[in-house]
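Participant: sequence and computational prediction follow.
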Amino acid sequence: MRFHISACIAIAILFSIAGNSVAQTNTLYFMDKIPGRTGVNPGFIPSQDFYISLPSVYAGMGNNSFAMSDLLKSVNGSTVTPFDKGAEYQSFLHILKPLTEIKSEATLSILGFGFRKNKNYFSFGLSEKVVSSASIPKDMFRLLLEGVNQNSTSQHFDLSSLAIDATAYVETSFGYARQVTPRLSVGGKLKLLFGQLNTKMSFSQLSLSGTEAQTTMTGAGTMRLSVPGKIYADKEGYPDFANMHGDDFGPTKFKGTGLGIDAGAAYKLTKDLTISAAITDLGFIHWQKSDWEGSVKANTTFNNMSFAVNGGNDFGAVLDTLKQSLHFKPNGSAYNSSLTAHVKVGAEYSILKDKIGFGLLYDSRFASSATSGTITASANLRPLSWINLSVGYSLINNEGSNIGAGLNIIAGPFNWYVITDYLPLSYAEGGIPKMKQCNVQTGISFAFSAPKKKVHKQQAEQTPPPPGN
C-alpha cells in the first residue's frame, strides 16, 4: 500500500506538471510560413492563398517550483522520488516555493482551413482543448513527506491555498483578417465554445494542528463537478463514481456553451522592422448547472496518525472520516468559468531580404488565480523557400529557461512543422532533464498559392503608336 501511494503521488505530480503553457508555442510566433500562426495573433495573414490543416497536437506541462530532476533522482542505477521510503527528501522541500502552481494544457486541432479573397482572409477551426491547474502549498508536501511527529510540540500545517481546477471543451473559431494598408494588417476570431467537463475545488480554510498522538483538522471549502454524462447517487447520497455507466457519457454531451474572442494587428514600421500585438482566449463558458456541488466543513480529530506517505497510516480510515465532513447535493445552480487569456506584444527585425529575423516577444498570461509573463528572444532563419528554422530562449517570471526550437519544412503544398519552447540541454545523473517546463506542437497543412503575375513594363512602352502618327 505504501508503494502504491508514493508512486501515485509522484506520477500525478510529474504528469500534471504544467507551468506557463499556452495553446501554441511562443516559438511559433515568428515562423511566418506556417498557416496556423494565426492562432497566436489573428492579425497575421498567411502567405498562402488557401490552406487546409490536418489534425495537429499541442501539449504543454510545467510548474514554478521544481525541475524534473528534483522529483526524479538516479540512486545506484534506480530512479527514486522523494516520496519513496527511505529516500532523501530535504533537498526537494528546500527548493519548493510557498505555493507550487501546476498547470497543463492539451489541444487537438481537428480541422482548419482558410482562404484569401482580395485583401481579406477568412479562416475556420475546430479543436478539442483540456486545461487543468493545481495549487499546492508547501505545507502539503511537508505533511506528506515528514508528517506530524509524535513526541514533538504541536505542529501546524496551513493547507488553505490548496486548489484544483480542470476544464474540457470543444472550440469552433471563425477568423477574419484584412490587409488594411501595405504596412498594416488586422484580424480577429470569434469562438463558439461547447463545455464538456468542469471541476473545481478550493478552500477558504484548511489546516492540520497537533502531534501524531492527536491531530485536529479544520476546514471549509467548496467543490463543483460538471461532466458529459450522468453520475448517480449511492445509498448515502454521495456521487457514485465507482458505478458510472459508459452509455451515459459521451464527448458530444455538452454541459455548457460560451464565447471567446481573439484580436490582433501587425504593422511594419520600416521595411525591416515589424511590430505586433494580440489578445487571445478572452472569454467564458456558461455551465447550465453543476451535476454535483459539495461543501466541506471539517473539525475532526485523528489519533495516532502521522499523515506521512511512509508513516504506516490507515488512509482508508482517514478518507472514511473525512467523508462525513463532505456534503453533496445533485443538480446545482448554473455558473460561469473563464478562459485563460493571453496578451502578446512582439517585434521582429529582418536582414538579408528577410532571410534572417531577430524577434522579441512578451506573453502575459491572465488566469483567475495568478498572472505570469514570458519573454522570448528568437533568431528566425529562412535560408530557402522550403525550410524555416527558429531558435529561441525564454525567461519565465524572471527565471531563465530552456532553449526553444522550431522546424518547418515545405515541399510543394505539403507544410509540416514541429516546435518546442523547451529543449532540455542540461541533465542530471541518469539522464533526467533539469527542466520545469516542456511543450511540443506539431502539425501538417496543405497550402496553395496562385502563381505570381509577372511584372511588365508600362503599357506605353509595349504598345506601338496608333496608325497615322
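Facilitator: All right, it came through fine.

Participant: when you work out contacts or count neighbours from here on, use the C-alpha atoms and nothing else.
Facilitator: OK.

Participant: so what's Met217 up against?
Facilitator: Met217 is in contact with Leu206, Ser207, Leu208, Ser209, Ala298, Asn299, Thr300, Thr301, Phe302, counting by Cα atoms under 8 Å, 6 or more residues apart in numbering.

Participant: which of these are buried?
Facilitator: With burial judged by 16 or more other Cα atoms under 10 Å, the buried subset of the contacts of Met217 is Leu206, Ser207, Leu208, Ser209, Ala298, Phe302.

Participant: which stretch of helix or strand covers the fourth one?
Facilitator: It stands for Ser209. Assessed by DSSP states H and E, Ser209 sits inside strand 184-210.

Participant: same for that strand, what does it pack against?
Facilitator: Here strand 184-210 touches strand 155-158, strand 163-179, strand 214-226, strand 256-268, strand 273-287, going by 3 or more Cα pairs under 8 Å, 6 or more residues apart in numbering; DSSP states H and E.

Participant: need those strands in TSV (columns: distance to Tyr232).
Facilitator: As requested, the helices and strands packed on strand 184-210 are arranged in TSV below (distance: least, Cα to Cα, whole Å):
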stretch	distance to Tyr232
strand 155-158	34
strand 163-179	21
strand 214-226	13
strand 256-268	20
strand 273-287	19
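
Participant: what's the closest of those to Pro55?
Facilitator: Smallest distance to Pro55 across the helices and strands packed on strand 184-210 (Cα to Cα): 14.0 Å, for strand 163-179.

Participant: and the angle from the closest one to strand 256-268?
Facilitator: If you take axes from the mean of the first three to the mean of the last three Cα atoms, to 10 degrees, strand 163-179 sits at 50 degrees to strand 256-268.

Participant: got the angle for strand 163-179 vs strand 214-226?
Facilitator: Using the same axes, to 10 degrees, strand 163-179 lies at 30 degrees relative to strand 214-226.

Participant: state the distance from Asn388 to Lys452.
Facilitator: The gap separating Asn388 from Lys452 is 21 Å, by Cα to Cα, to the nearest Å.

Participant: ok, the two, which is more surrounded?
Facilitator: Set Asn388 next to Lys452 and count neighbours by other Cα atoms under 10 Å: Asn388 wins out with 22 against 6.

Participant: is Gly219 in contact with Lys297, as I believe?
Facilitator: Yes. Gly219 lies in contact with Lys297 (Cα atoms under 8 Å); the separation is 5.6 Å.

Participant: Gly86: what's it in contact with?
Facilitator: No contacts exist for Gly86 under Cα under 8 Å, 6+ apart.

Participant: and it, helix, strand or coil?
Facilitator: Secondary structure for Gly86, judged by DSSP: H, G, I helix; E, B strand; the rest coil, is coil.

Participant: and if you look at Ser160?
Facilitator: What three-state DSSP gives for Ser160 is coil.

Participant: alongside the first one, take a look at this:
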Amino acid sequence: MTNKQAIAFLLFISGICTYAQNKQLLYNFTEIPQSLMVNPGTAIQNRGYFGIPVLSGIYVNAGSSNMSVYDLFADNGVDFNAKVSNMVYSLKAGDVQRVNQQLEVVNIGFKIGGHFGKSYITFGAYQEIDFFNYWPKDLAILAYEGNAPNIGRAFNLSHFNVKGELLTVYHAGYHKKVSDRFSYGVRGKIYSSIIDFTSTKNSGTFITTEGENNFYRHALVSNVEVKTSGYASLREDDVNGGRDIVNKMMPRAFLAGNLGLGIDFGITYSPNETWTYTASIQDLGFIYHNKDVERYTLKGQDAIEGIELPFDDIFNDTGLSNNWQELVDEIEEAFPRDTIRDPYTTMRPVKLNAAAIYNFGGYAGKNACDCTASGFDGLINSVGLQLFAEKRPKHPEVALTAFYYRRLAQALRIKATYTVDKFSKKNIGLGLSTHFANFNFYLLADNLLEYYNLAKANNVSIQLGFNYIFPIRN
C-alpha cells in the first residue's frame, strides 16, 4: 500500500464511528426512569427511583455513513487498493462521522407533596464523549492523488469540519402533572468540560495551475482555526504517561473545568385515552472555555512555484522527507501560525423530539402491575411516529421512527422501532423493560438486522441499565 493510500485509510479510520444521537427506543418508554432524560415532561410510572450507581445508564453509539468496515476489509477478492480508492471517491463532503458515549454516575428521582402530590424532582450526573466530523472529501482526494493530476482544481478547505469533547453533566429537574391530560418538565444542566477541540468554520482553497517561471504554481488561501481547551496542559513536562493525564483531567470532571449552562424542556398531552402527544428539547445551552485554552490559526494567502508538491512522498524511513519538510517550512513562513489564548464559546448540539401516539387494545388496569400507572388507565398497546432532529454545523441531522409498544405481562414491556435516516433505511430496533422485586432492568438495541455481521453495519446503538423503583401505591 502506498503512502497516499495509507493517508486515505487513516482518514477513514479517524471517522469510522458515526451516527446521530437518536434515542428513539428510550423516548416515550415510560416504564424506564431514564426516559425522563430525553423528555422531562414524560408520563411518570413510579413514586421514586434511584439508578444503581454507574450501572443505571450505559449508552454506546457507533457506525459509519455510507461506508462500513466490511467494505474495506471483506475477503471478497477485490484488491485492497481498489477498496480504498472506492472509499475516497464514494464518500461525500456531507457524510457524517460520529461517536457518542454516555455513562450515568448518579440518577435519582422522587415525588414530592405526599401520596397525592403531582410534582416530581430528579437530579444526577453523567459523563459524555461526543465526536462529530464531516468527511473531508477534497482533502482526502488531495492526499490520495496529489496535486499534479488536478491542475486547475480548487480544493476546498471548508471540508475540514470537526468537533470533539469529553465532559461531565450535572442536572436537576422538575416535573409537574397538571392534570390527567397534561404534564410538563424542565431540567437545568451544568456542563463541566474536560477537553474540547472545535474547528467548524473554516474556509479557503488550494489550487495548482500552470506556472510562469516553473512548471506549476501553487496558490493557497486559508482561513482555518482550531480551538482547544484542556489540551495544552497535557503537553507539559510533568505529564508522563496515562496516570498523569488522568490526574490532570479528573478535577475538571468535578466542576473545575470550563463551565456552561443548559436547559431541557418537555411536555406530554393526552386529550383522551386514545391519543397522546409528546415533545421535548434537549441541551439548549453553551460552554464558555476560558481555562487551558489554545486556539491555532492559519490565515493568509500566498503562491509558490515548483514542479510538484510531494503529497505522495510525505514519509521516509526516518520520518518526514526533506522535500516535504522544506515545503512545510516555506508554508509556515508564508502563513504565520498564531497560537492565541482568548476564550471561546461552544454551543451544545440542540436536540428535538416529538411524537404522536395512538393507544389501543384491552385495559391492563392500574392494578395489573404495582410498578405502573398511566394517565389513560393502562391501554396495553401503542403505535406512533417519532421525529428526531439534532442541530449540527452544516445542517440538522433528522430521523423518522415508527414504533409499536406492548405490555406483555406484569413484569415485561417491549418496544419495537423502524427508523429511517441518512445512515440506514432498514434500522429495526427492539427494547425491553423488566420489573422484578422493584428492580428494573432495561435493554435497548438498534439496527438488529446487522448484528449477524457487525462489520457490515452502518450504525449500531445499545443502551442498558439497572434501577430500583418505588412503585405507586394504590
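Facilitator: Sure thing, it's come through. As the structure is a computational prediction, the values presented were derived from the model and not from experiment.

Participant: returning to what we had before: so for Asn64 of structure 1, which of the helices and strands packed on strand 184-210 of structure 1 sits nearest?
Facilitator: Using Cα to Cα, these put strand 163-179 closest to Asn64 of structure 1, at 15.4 Å.

Participant: how far does that closest one sit from the chain's center?
Facilitator: Here the centre of strand 163-179 of structure 1 is set off from its chain's centre by 12 Å, with Cα atoms, centre = their mean, to the nearest Å.

Participant: now for that strand, which elements pack on it?
Facilitator: Using 3+ Cα pairs under 8 Å, 6+ apart: strand 163-179 of structure 1 touches strand 120-137, strand 184-210.

Participant: between those, which one is closest to Ser445 of structure 1.
Facilitator: strand 120-137 (12.7 Å).

Participant: just say helix, strand or coil for Pro451 of structure 1.
Facilitator: Following three-state DSSP, the label given to Pro451 of structure 1 is coil.

Participant: burial count for it?
Facilitator: Neighbours around Pro451 of structure 1, by other Cα under 10 Å: 6.

Participant: list the contacts of it.
Facilitator: With Cα under 8 Å, 6+ apart, Pro451 of structure 1 has no contacts at all.

Participant: hang on, Tyr393 of structure 1 in a strand?
Facilitator: Yes. In this structure, Tyr393 of structure 1 lies within a strand as judged by three-state DSSP.

Participant: what residue of structure 2 matches up with it?
Facilitator: By TM-score structural alignment, Tyr393 of structure 1 lines up with Tyr418 in structure 2.

Participant: quick one, what contacts that match?
Facilitator: With Cα under 8 Å, 6+ apart, Tyr418 of structure 2 has these contacts: Thr401, Ala402, Phe403, Lys426, Asn427, Ile428, Gly429.

Participant: can you flag the buried ones in the residues you listed?
Facilitator: Neighbour counting by 16+ other Cα under 10 Å classes Thr401, Ala402, Phe403, Asn427, Ile428, Gly429 among the contacts of Tyr418 of structure 2 as buried.

Participant: ok, of the residues you listed, which one's closest to Tyr70 of structure 2?
Facilitator: The closest of the buried ones among the contacts of Tyr418 of structure 2 to Tyr70 of structure 2 turns out to be Asn427 (Cα to Cα; 17.7 Å).

Participant: grab the nearest non-local neighbour of the residue mapped onto that closest one from structure 1.
Facilitator: Here Asn427 of structure 2 is matched to Asn402 in structure 1, going by TM-score structural alignment. The shortest distance from Asn402 of structure 1 to any non-neighbouring residue, by Cα to Cα, 6 or more residues apart in numbering, is to Tyr422 (4.8 Å).

Participant: and the one you found, what element?
Facilitator: Here Tyr422 of structure 1 sits within strand 414-423, counting by DSSP H and E.

Participant: superpose on structure 2 and give me the mean offset of that strand.
Facilitator: Taken against structure 2, strand 414-423 of structure 1 registers an average deviation of 1.8 Å after superposition, with mean Cα distance after the TM-score superposition for structure 1.

Participant: what residues of that strand count as buried?
Facilitator: Neighbour count says strand 414-423 of structure 1 has Asn415, Trp416, Tyr417, Val418, Ile419, Thr420, Asp421, Tyr422, Leu423 buried, by 16+ other Cα under 10 Å.

Participant: check the offset of the next helix or strand after that strand from the chain's centre.
Facilitator: Note on strand 414-423 of structure 1: by DSSP H and E, the next helix or strand toward the C-terminus is strand 427-428. The chain centre lies 25 Å from the centre of strand 427-428 of structure 1; the measure is Cα atoms, centre = their mean.

Participant: from the centroid of structure 1, which residue is nearest?
Facilitator: The centroid of structure 1 falls nearest to Glu105 when counting by Cα atoms, centre = their mean (3.0 Å).

Participant: doesn't that one belong to a helix?
Facilitator: No. Counting by three-state DSSP, Glu105 of structure 1 falls outside a helix, being strand.

Participant: counterpart of it over in structure 2?
Facilitator: Under TM-score structural alignment, Glu105 of structure 1 pairs with Asn100 in structure 2.

Participant: ok, back up a step: do I have it right that the match of Asn427 of structure 2 meets Pro433?
Facilitator: No. The pair Asn402 of structure 1 and Pro433 fails to qualify as a contact (Cα under 8 Å) at a distance of 10.6 Å.

Participant: identify the contacts common to those two.
Facilitator: Pro424, Leu425.

Participant: and the nearest residue to Ala140 of structure 2 once chain neighbours are set aside, how far from Thr18 of structure 2?
Facilitator: Among residues not flanking Ala140 of structure 2 along the chain, Ala8 sits closest, at 5.8 Å (Cα to Cα, 6+ apart). For Ala8 of structure 2, the distance to Thr18 of structure 2 equals 17 Å [Cα to Cα].

Participant: before we move on, what about Ala172 of structure 2?
Facilitator: 29 Å.

Participant: higher neighbour count, those two?
Facilitator: Thr18 (25 against 18).

Participant: residue in structure 1 matching the more buried one?
Facilitator: Checking with TM-score structural alignment, Thr18 of structure 2 has Ala18 as its match.

Participant: so its match, which state does it fall into?
Facilitator: With three-state DSSP as the basis, Ala18 of structure 1 sits in coil.

Participant: list the contacts for Tyr169 of structure 1?
Facilitator: With contact taken as Cα under 8 Å, 6+ apart, Tyr169 of structure 1 is in contact with Glu128, Lys129, Val130, Leu193, Phe194, Gly195, Gln196, Leu197.

Participant: among those, who's most crowded?
Facilitator: Neighbour tally across the contacts of Tyr169 of structure 1 (other Cα under 10 Å): the maximum, 29 neighbours, falls on Gly195.
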